[in-house]
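Novice: please find the sequence and the predicted model below.
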Amino acid sequence: MHNQTPIADIKRLPNLWAVGTQSLALPTYRFYFDGLIAHILVCLPKGHSAAHLGNLIVGGEKSLVLSTVPFDNSWQYMNMRAVIEKHAIVMGG
């Protein structure tokens, strides 16, 4: 069950073939499942393979790297706050 519509997004990943260079901007769909966020890649750059991402993807290795963010610094919070503020302006509050 999820509580937000999936949205098109951009996920930045390190360029594994050119360490120290700019990260890669990859088109994704962002799914939010009541606290768990999943980014589904639309495509990978030529020459890249999901296998190269190792423990950054589910099933890539025995371990999995998960990033966490406190709710008050999260995209969800910022999005909710923007909607509430916009609503308050519209309602004259």
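Specialist: Structure's in. What do you need?
Novice: contacts, neighbours, all on C-alpha from now
Specialist: OK.
Novice: buried residues, stretch 82-90. List them.
Specialist: For stretch 82-90, burial by neighbour count (16 or more other Cα atoms under 10 Å) applies to no residue.
Novice: ok, now stretch 26-45?
Specialist: L26, P27, T28, Y29, R30, F31, Y32, H39, I40.
Novice: the last one contacts R30, doesn't it?
Specialist: Right, I40. Yes: here I40 reaches R30: they are 6.5 Å apart, a contact under Cα atoms under 8 Å.
Novice: pasting the second one now:
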Amino acid sequence: MNGILPSDVEKALADCPAEYVQMHNMNSGHPQIQGCKRGTVFFFNRRYLIYVGVNGRNSKYPCIGFDPESNRRIKCTVDAFAKIQKICAVQ
């Protein structure tokens, strides 16, 4: 078990800046983002994160994950999108 509760996912999505949501929606057809669902829990860099959106101003680390343990957003590389797509494809 990853230790992330449904309330953590709700909080992460509620506290997410509108810019990240808007960029996720604008780029939803992009091959790297296509199939990624906001609120998906994924394992990245030795921690479980909740995918909350896309930072359009950072091409090197565009994926934004929320870490409930530290209560902060983490920038992730494009590799994170591949992990999220695999998880969403299985669900």
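Specialist: It's in. This one's a predicted model, so the numbers in the text were calculated from it and none came from an experiment.
Novice: superposed, what's their TM-score?
Specialist: Once the chains are overlaid, their TM-score stands at 0.25 when taken by TM-score structural alignment, normalised by the length of structure 2; 46 aligned residues with a Cα RMSD of 4.6 Å.
Novice: verify the contact between A12 of structure 2 and I50 for me.
Specialist: Yes: counting by Cα under 8 Å, A12 of structure 2 does reach I50; the two are 7.2 Å apart.
Novice: before we move on, back to that, among the buried residues of stretch 26-45 of structure 1, which two are most distant?
Specialist: L26 and Y32 (18.0 Å; Cα to Cα).
Novice: K83 of structure 2 sits in which helix or strand?
Specialist: Counting by DSSP states H and E, the element that carries K83 of structure 2 is helix 79-90.
Novice: actually K75 of structure 2, sorry about that
Specialist: Applying DSSP H and E as the criterion places K75 of structure 2 in strand 72-76.
Novice: buried residues in that strand, which are they?
Specialist: Using 16+ other Cα under 10 Å as the test for burial, strand 72-76 of structure 2 gives R73, I74, K75, C76.
Novice: residue contacts, the first one?
Specialist: Right, R73 of structure 2. I64, G65, F66, D67 (Cα atoms under 8 Å, 6 or more residues apart in numbering).
Novice: by neighbour count, which of the residues you listed wins?
Specialist: Within the contacts of R73 of structure 2, most neighbours by other Cα atoms under 10 Å means G65, with 28 neighbours.
Novice: list the contacts of it.
Specialist: Taking Cα under 8 Å, 6+ apart, one finds L49, I50, Y51, V52, G53, R73, I74, K75, C76 in contact with G65 of structure 2.
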